[in-house]
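Participant: Need the 3D shape of this:
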Amino acid sequence: MTLADLYQSDGCTISFELFPPKTDEGIDLLCQNVERLLRFQPQYFTCTYGAGGSSQRATLEVLKRVKEITQLPVASHLTCVGSTVDQLCDYLQKATEMGVDYIVALRGDPPKGTDQFEQTSGGLQYANELVELIGKKFPDLGVAVAGYPEVHQEAPDAKTDMDNLKRKVDAGADIVITQLFYDNADFYRFRDDCQKAGIDIPIVPGVLPVTNFKQAQRIAGMCKAAIPANLEAAMTAVESAEDQFHVGVEHARQQTIDLMANGVPGIHYYVLNKSDAAAELLDGLSIQGPVS
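Facilitator: A predicted model of the protein is given here:
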């Protein structure tokens, strides 16, 4: 089953994103949470890596463990940052040998302390070039690319951002996974714009259940994702960490219910290696993904 095929059913395909822990204890805890998340019948897991490729090897080890535990497809993030074409191909070869099924192909963020991406000598400058490279050298790997409902922070306007996304799709992407957002109206507007631009592959919303207001503010600042007034009011109206957790999770649950009612092909959850928030927001919801 290809990556695109996972989104061809009438149900809502669920996937979860992880990141590589820094300690053996963290990896053990991650694996425990992955096992808990299996009850929601995810179709695959993805794993990021650190800035500039600092934890690429750890990413592959995490994905190997996850695949052993779940017997599900797994996807590795891959960016253009700090890598030559040969190094990218070397990573893709290792990923393939370790059983990685899909790649989340990204240009990558500028190095810490800078606000401008710099192309590595002998490397790639744009994500669409990475998608093309994967399609040419590793055609059996499914490819997801990123979309930005509230416009990429480096894009001068929404049209330029959409043109960039169209280039990635035309280069051979199978699906688009969006950056997190807190207001579903932003996603629906983005989805409509994708349709107008001739993008006809699955557009998968990315949802992060925020569990405290400081976290929401920090992530919103990093991703340029606006916090709706009702969410801010609800989270600041309570004081305890437990109450803020439930407010944030309930907001993500209502996002999920509304997204499903509006026909999204799937939802990608940024779970931050934990399972409590995802378990609470998904508990009791009727989600039926494709039959493998």
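
Participant: CA only for contacts and neighbour counts going forward, please
Facilitator: Will do.

Participant: Helix or strand: which one has His77?
Facilitator: For His77, the element it lies in under DSSP states H and E is strand 74-79.

Participant: quick one: the helix or strand following that strand to chain centroid distance?
Facilitator: Counting by DSSP H and E, the next helix or strand C-terminal to strand 74-79 is helix 85-97. Put simply, helix 85-97 sits 21 Å off its chain's centre (C-alpha atoms, centre = their mean, to the nearest Å).

Participant: which outside residues touch helix 85-97?
Facilitator: 60, 76, 80, 122-124, 137-138, 141 (C-alpha atoms under 8 Å, 6 or more residues apart in numbering).

Participant: between that helix and strand 74-79, how big is the angle?
Facilitator: 170 degrees (axes from the mean of the first three to the mean of the last three C-alpha atoms, to 10 degrees).

Participant: Buried residues in helix 85-97, which are they?
Facilitator: Applying a neighbour-count criterion of 16 or more other C-alpha atoms under 10 Å, one finds 85, 88-89, 91-92, 95-96 buried in helix 85-97.

Participant: can you check stretch 222-237 too?
Facilitator: Those would be 223-227, 231, 235, for stretch 222-237 by 16+ other C-alpha under 10 Å.

Participant: same question, stretch 189-196
Facilitator: For stretch 189-196, the neighbour count (16+ other C-alpha under 10 Å) marks 190-191, 193-194 as buried.

Participant: Next: stretch 265-284.
Facilitator: Buried, per 16+ other C-alpha under 10 Å, within stretch 265-284: 265-275, 277-279, 281-282.

Participant: what does that stretch rub up against?
Facilitator: 7-19, 30, 33-34, 36-37, 40, 177, 202-209, 211, 245, 249-250, 252-253, 256.

Participant: want to put them side by side, so please do this one too:
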Amino acid sequence: MNTPAVSFEFFPPRNLDASFRLWDTARALSPLHPDFVSVTYGAGGTTRKLTHEAVTALSNHYGLNVAAHLTCVDASRAETMEIVDAYAESGVREIVALRGDAPKGQQRWEAHPDGFASSVELIEAIAARGDMTIRAGAYPEPHPDSGGSNAADVSFLKRKIEAGASSAITQFFFDAETFFRFRDACAAAGIDAPVLPGILPIQSWKGARKFAESCGTSVPDWAVEAFEEAGPEGEQALAEELCVKLCRDLLDDGVGHLHFYTLNKPDLTLAVCRELGVTANGLAA
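Facilitator: A predicted model of the protein is given here:
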């Protein structure tokens, strides 16, 4: 098994305690030499300013290659591209371009009257600048708005790549076979850009199930049974074991890059990376 390249996702802090957690997480994980780290947008674009502050701090103080999440939500085209300009001025050269979720209290996603109607349009506009690396989102299981069709998700991902995205990051999943089926479907559709599997080390089984329900990730019966049997006292040990197994299954089938959703909690991600041979000196501990 080859040692994989890794990347990490953080979210911007909303208060002082959360700020300390983010910086502690960055300090813990930056020695693993990630290819990049990404910083999310809050639902409905609610953390736009906080995301920008976190992105610039991670880039300037930790020397990390930072990819800033950017969505189409609740902003005009001009406002959205002003954000891209601000990132470029601060030296950030990577964007994770997403449609985004509906703002809180809004049943369905609706485009701003003067905004981008989709992530494809957003990617096209950013790509036209010629100075940004663009990553897109991908869904190995049907997106809640795709009508239950994986084929629709694959087709839309192809449009994102053709619009200018150079790679994609998937939503999290529980079974490696879920990713392999999606990867094969992408290849059959002519998508040759890298598709990076999104890995969620399960910090909380209750939280993971709630997250899965919101984003369309299916929860297999074996996982439900395993966590019920482990109970609260065995949850973290089981989470590490299952995450390591998932990653090894992916690596054994040719995956070379793993993207971890850290939830600004480094310990479980660190433990999994260590088991995979990803350490500060590049050697297994």
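
Participant: Overlay the chains and give the TM-score.
Facilitator: Once superposed, chain against chain, the TM-score is 0.93 (TM-score structural alignment, normalised by the length of the second structure); 279 aligned residues with a C-alpha RMSD of 1.8 Å.

Participant: Please flag which of the buried residues of stretch 265-284 of the first structure sit within helices.
Facilitator: 277-279, 281-282 (DSSP state H).

Participant: Can you add distance to Tyr182 of the first structure and give these back as CSV?
Facilitator: Listed next are these as CSV, based on distance: C-alpha to C-alpha, whole Å:
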residue, distance to Tyr182 of the first structure
Ala277, 15
Ala278, 16
Ala279, 19
Leu281, 15
Leu282, 17
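
Participant: where do the helices sit along the second structure?
Facilitator: 16-29, 48-62, 77-89, 119-127, 150-163, 176-188, 205-215, 221-252, 266-275.

Participant: matching residues in the first structure for the last one?
Facilitator: The alignment of helix 266-275 of the second structure onto the first structure (TM-score structural alignment) covers residues 275-284.

Participant: distance between the matching stretch and the chain's centre?
Facilitator: Centroid separation for stretch 275-284 of the first structure versus its chain: 18 Å, with C-alpha atoms, centre = their mean.

Participant: quick one: contacts for Ala155 of the first structure?
Facilitator: By C-alpha under 8 Å, 6+ apart, Ala155 of the first structure lies in contact with Asp161.

Participant: Now do it against Ala220 of the first structure, distance only.
Facilitator: 17 Å (C-alpha to C-alpha, to the nearest Å).

Participant: now do Val34 of the first structure
Facilitator: Distance of Val34 of the first structure to Ala220 of the first structure, given as C-alpha to C-alpha: 26 Å.

Participant: cool, Gln254 of the first structure as well?
Facilitator: 19 Å.

Participant: Kindly report the same for Asp170 of the first structure.
Facilitator: 30 Å.

Participant: aligned partner of Pro13 of the second structure in the first structure?
Facilitator: By TM-score structural alignment, Pro13 of the second structure lines up with Pro21.

Participant: Lys49 of the second structure matches what in the first structure?
Facilitator: Aligned partner of Lys49 of the second structure by TM-score structural alignment: Arg57.

Participant: What of Ala237 of the second structure?
Facilitator: So, by TM-score structural alignment, Ala237 of the second structure is matched to His246.

Participant: Excluding chain neighbours, give the residue nearest to that match in space.
Facilitator: Residue nearest to His246 of the first structure in three dimensions, not counting chain neighbours: Thr211, with 7.2 Å by C-alpha to C-alpha, 6 or more residues apart in numbering.

Participant: Now do the same for that neighbour: its match in the second structure.
Facilitator: Counting by TM-score structural alignment, Thr211 of the first structure lines up with Gln203 in the second structure.

Participant: close enough to count as contact, Ser118 of the second structure and Asp101?
Facilitator: No - with contacts counted by C-alpha atoms under 8 Å, Ser118 of the second structure stays clear of Asp101, the gap being 11.3 Å.

Participant: Please identify the residue most distant from the middle of the second structure.
Facilitator: Of all residues in the second structure, Glu229 has its C-alpha farthest from the mean position, at 29.4 Å, by C-alpha atoms, centre = their mean.

Participant: Surely Ala75 of the second structure is in contact with Ala117?
Facilitator: No - look at Ala75 of the second structure against Ala117 with C-alpha under 8 Å: they stay out of range, at 10.8 Å.

Participant: ok, now how distant is the match of Lys49 of the second structure from Val271 of the first structure?
Facilitator: 21 Å.

Participant: Could you do Gly147 of the first structure as well?
Facilitator: 19 Å.

Participant: just Gly172 of the first structure next, same as before
Facilitator: According to C-alpha to C-alpha, Gly172 of the first structure and Val271 of the first structure sit 27 Å apart.
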